[in-house]
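K.L.:
Just need the structure, nothing else, for what follows:
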Amino acid sequence: MITVNELQNFLENNERQILAMDNANLLKINAIDEETGVNIPGISYICYVALPVGVTPVSQYSSINGTDLLGIYDKENKKLYYKRISSLILNDKLKSVVDEIGSINFKNLYRLVVKEVDKILQKEYKSLRVQKQIENYNYKNSDFKKSFIEQRIEAFFEKGVTVYGKNKDYELKLTAYDYAKLISNKKYAKDLAMRYLFNKPEYRDVTNFEVNIEGYIYRQAKLNFNRNINLNDDDKKLMSLFKGISEANNARTIKIEYQKGNKSTEITVNIDEMRQQYDYSDGYCFSNYAITTLKAAKKFEKDFRDEEDNRFGDILLKGIKKVKYGRKVLFEEK
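P.N.:
Just a heads-up that it's a prediction; the model follows:
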């Protein structure tokens, strides 16, 4: 196994291209500037070669022919930038040697580009154009209200849930060459940011710049909606119902006292099915599939189906009068 000094000498030696190890070799390849066709001064690709042949790395990802990019060495500043490699390829002993020479993870370079992307987008987010679009966002065709209620219902059942903001994920797809150029000149981060922003993703006809702007407008409009939402009586009853049910710890089923007109019944309902089967579009209801037995579900459908008010024989929210778990009352209509 190689030592720290052996690795350091290999990285510094201009004449040496291969460092032999027990079961593989390290291969040092000069980084070539694709624009000029000449070497990028002092920058080398360091590859881990499992087979006796090596290829120039074209991306940050592992190749299929036994050669993997271990990192990129900056001779002038004596720094090795490395990528995360599977432990099947980079064993613990070699990793400890790499760590000891003061290596820097590629993530630090990646963040430089993310920072440039953020800077450009943040400026546009504050523009009058974007602010006007947030202000005039059309809520009529959105599911903001449904999402608002579902998130809160989910929180009832997941005790202590903390909701964090979405992580930034720009899918920059940087290659080994991009990293080599970035190590040579940190200002290249802006060029990479612009390349990302004004390229079109495969699934869209607009650029990543517009995709991110659209996402920001949607998130801000949704946030404004949630801050100012007005819940009607059915919304409040639905959340009160689920809040009560969530307090029956580890319960799988509950009993519902149901009434319509002069008809009433008691049904046993599966809680998970009830959570998955409620619907806003048809008068706040739950599918009768939530009833625990097929026989009881068919009887309920037959007794309470109404072509005008309840075409499918669903469990209507307005028909639920009381919910019990054993003797404990979880919900009761006031």
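
K.L.:
When you work out contacts or count neighbours from here on, use the C-alpha atoms and nothing else.
P.N.:
OK.

K.L.:
E266: what's its closest spatial neighbour, skipping adjacent residues?
P.N.:
In space, and not counting its chain neighbours, E266 is closest to E257: 4.6 Å by Cα to Cα, 6 or more residues apart in numbering.

K.L.:
Quick check: the one you found is in a helix.
P.N.:
No: secondary structure of E257 (DSSP: H, G, I helix; E, B strand; the rest coil): strand, not part of a helix.

K.L.:
Could you count how many residues lie near it?
P.N.:
16 (other Cα atoms under 10 Å).

K.L.:
Equivalent analysis for the one 10 residues further on, please.
P.N.:
Using other Cα under 10 Å, I267 has 20 neighbouring residues.

K.L.:
buried stuff in the host helix or strand of Y48?
P.N.:
Assigned by DSSP states H and E, Y48 belongs to strand 39-49. By neighbour count with 16 or more other Cα atoms under 10 Å, strand 39-49 contains the buried residues 40, 42-49.

K.L.:
and if you look at stretch 110-125?
P.N.:
110, 112-114, 116-117, 121.

K.L.:
Give me the contacts around that stretch.
P.N.:
130-131, 170, 174, 186, 189-190, 192-194, 197, 209, 212-213, 216 (Cα atoms under 8 Å, 6 or more residues apart in numbering).

K.L.:
Let's see this one next, to set against the first:
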Amino acid sequence: MQEITENTVRELTAKTAQLKQEIQKVIVGQENVIDEILVTLFAGGHCLLEGVPGLAKTLMVRTIAQALHLSFRRIQFTPDLMPTDILGTEILEEDHTTGKRFFKFNKGPLFANIVLADEINRTPPKTQSALLEAMQEFEITYGGQTYKLDKPFFILATQNPIEQAGTYPLPEAQLDRFLLYIKIGYPSAKEETDILSNTTGNRAASVQAVLSAEEIQQLQKLVRDVHISEDLVQYVATLIRATRPGDSTASYVKEWVRWGAGPRAGQALILTAKSRALLKGRYAVIMEDIQAMAAPVLRHRILMNFKAEAEQINSDNVTAVLLKEIARSKTALG
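P.N.:
Model prediction:
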């Protein structure tokens, strides 16, 4: 990969704005969701999208893939999907010149730059867990052999709310592998009208590919060079520790939270804040970046207890209160 120069930085940041424009040719509204997906991509992680059926989750992922010069595969998760269906399997082949038989690994759909894991929570935990090594190590092991995955490697998983029939809750270990947990809501009245107008005719928007694999890897490297002050690092550490009942001084955390976020949550929050800053054209993290990314970072890393569930209090509620209280006590950070 070539060295990133000042001119390269300007070109790459300009292309991120162009990338959003291409995506918005097809996707009406959902600007925050698109931003959070791109933040995840540039931070080098994976994201989980949750929303009821019909909110264009799959269309959004397909459109993002079209706007990038990357290979794309879609996996429809079903109750009968096996781990080998996504990882690949060995097949017996014969060398016609020698007559000898040998096993050849036939790569599965995970061997792509962008993988859409559609309705991931409709498959049993055994197949869900088959994604773990790929998501964390960017490689898979089969038959004692390790196979590297192409970079960038980006998994966008979609799931329906777990209250719906035929869904399996994702294990905490798998949830933690997702950098962001993004919830997609219903469109506004105007957005819904625009969706109906744009999708019921013969005109189809043409999406042009903007960024290549090499440029995305350059952006991922550039994200880590974005500056964050020591005060903001300390703020993140304070926020993460405040989510843990054993460390927090907040009575509501002790009352509602079963398990708080671990150090990986702090790493994710700083990295996504850096990525958001770059996406906004800045080369330094500000408080707004951290506060904007806190909910999708902590949403799946704070485990609520039964009392909180009974009172319909979720991790987003806890995060929102903590952000206000800690920011109020550290107003000097700006």
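
K.L.:
What is the resulting TM-score of the chain superposition?
P.N.:
The TM-score (TM-score structural alignment, normalised by the length of structure 1) is 0.23; 120 aligned residues with a Cα RMSD of 6.2 Å.

K.L.:
List the contacts of the residue nearest to E266 of structure 1.
P.N.:
Applying Cα under 8 Å, 6+ apart, the residues near E257 of structure 1 are 264-267, 320-323.

K.L.:
after the helix or strand hosting I270 of structure 2, next one along is what?
P.N.:
Per DSSP H and E: I270 of structure 2 is located in helix 263-279. Moving toward the C-terminus from helix 263-279 of structure 2, the next helix or strand (DSSP H and E) is helix 287-298.

K.L.:
can you pull the buried residues of that next one?
P.N.:
So for helix 287-298 of structure 2, counting by 16+ other Cα under 10 Å, buried means 289-298.

K.L.:
So the closest residue to L192 of structure 1 other than its chain neighbours versus D178 of structure 1, what's the distance?
P.N.:
Nearest non-adjacent residue to L192 of structure 1, counting by Cα to Cα, 6+ apart: V113, 6.6 Å away. Using Cα to Cα, to the nearest Å, V113 of structure 1 is found at 10 Å from D178 of structure 1.

K.L.:
can you list residues touching both of these two?
P.N.:
L192.

K.L.:
about what we covered before: just the contacts of E257 of structure 1 now: which is nearest F148 of structure 1?
P.N.:
Distances from F148 of structure 1 to the contacts of E257 of structure 1, taken as Cα to Cα, are shortest for I320 (22.4 Å).

K.L.:
can you tell me which residues contact the closest one?
P.N.:
Contacts of I320 of structure 1 (Cα under 8 Å, 6+ apart): 256-259, 333.

K.L.:
Would you confirm that D118 of structure 2 contacts R73?
P.N.:
No: D118 of structure 2 lies out of contact with R73 (Cα atoms under 8 Å); the separation is 10.5 Å.

K.L.:
between those two, which one's more packed in?
P.N.:
It is D118, of D118 of structure 2 and R73, that has more neighbours when counted by other Cα under 10 Å, with 21 against 18.

K.L.:
about what we covered before: can you lay out the contacts of I320 of structure 1 as JSON lines showing distance to A20 of structure 1?
P.N.:
As requested, the contacts of I320 of structure 1 are exported to JSON lines (distance: Cα to Cα, whole Å):
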{"residue": "I256", "distance to A20 of structure 1": "74"}
{"residue": "E257", "distance to A20 of structure 1": "77"}
{"residue": "Y258", "distance to A20 of structure 1": "78"}
{"residue": "Q259", "distance to A20 of structure 1": "81"}
{"residue": "E333", "distance to A20 of structure 1": "78"}
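
K.L.:
Which of the residues you listed are buried, as a PyMOL select command?
P.N.:
Command for PyMOL that selects the buried part of the contacts of I320 of structure 1, burial taken from 16+ other Cα under 10 Å:
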select buried, resi 256+257+258+259
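
K.L.:
Closest to F157 of structure 1 out of the contacts of I320 of structure 1?
P.N.:
Proximity of the contacts of I320 of structure 1 to F157 of structure 1, judged by Cα to Cα, is greatest for I256, which lies at 18.7 Å.

K.L.:
Does the closest residue to that closest one other than its chain neighbours fall in a helix, a strand, or a coil region?
P.N.:
Nearest residue to I256 of structure 1, sequence neighbours excluded (Cα to Cα, 6+ apart): V323, at 4.6 Å. Under three-state DSSP, V323 of structure 1 falls in the strand class.

K.L.:
wait, V323 of structure 1 sits on I271?
P.N.:
No: contact between V323 of structure 1 and I271 fails when scored by Cα under 8 Å: they sit 11.3 Å apart.

K.L.:
So for the two, which sits in the more crowded spot?
P.N.:
Taking other Cα under 10 Å, V323 of structure 1 and I271 do not tie; V323 has more neighbours (24 against 20).

K.L.:
F304 of structure 1 versus that one, what's the distance?
P.N.:
18 Å.

K.L.:
So which bits of the helix or strand that contains L59 of structure 2 are buried?
P.N.:
Using DSSP H and E, L59 of structure 2 maps to helix 57-66. Residues of helix 57-66 of structure 2 classed as buried by neighbour count (16+ other Cα under 10 Å): 57-58, 60-66.
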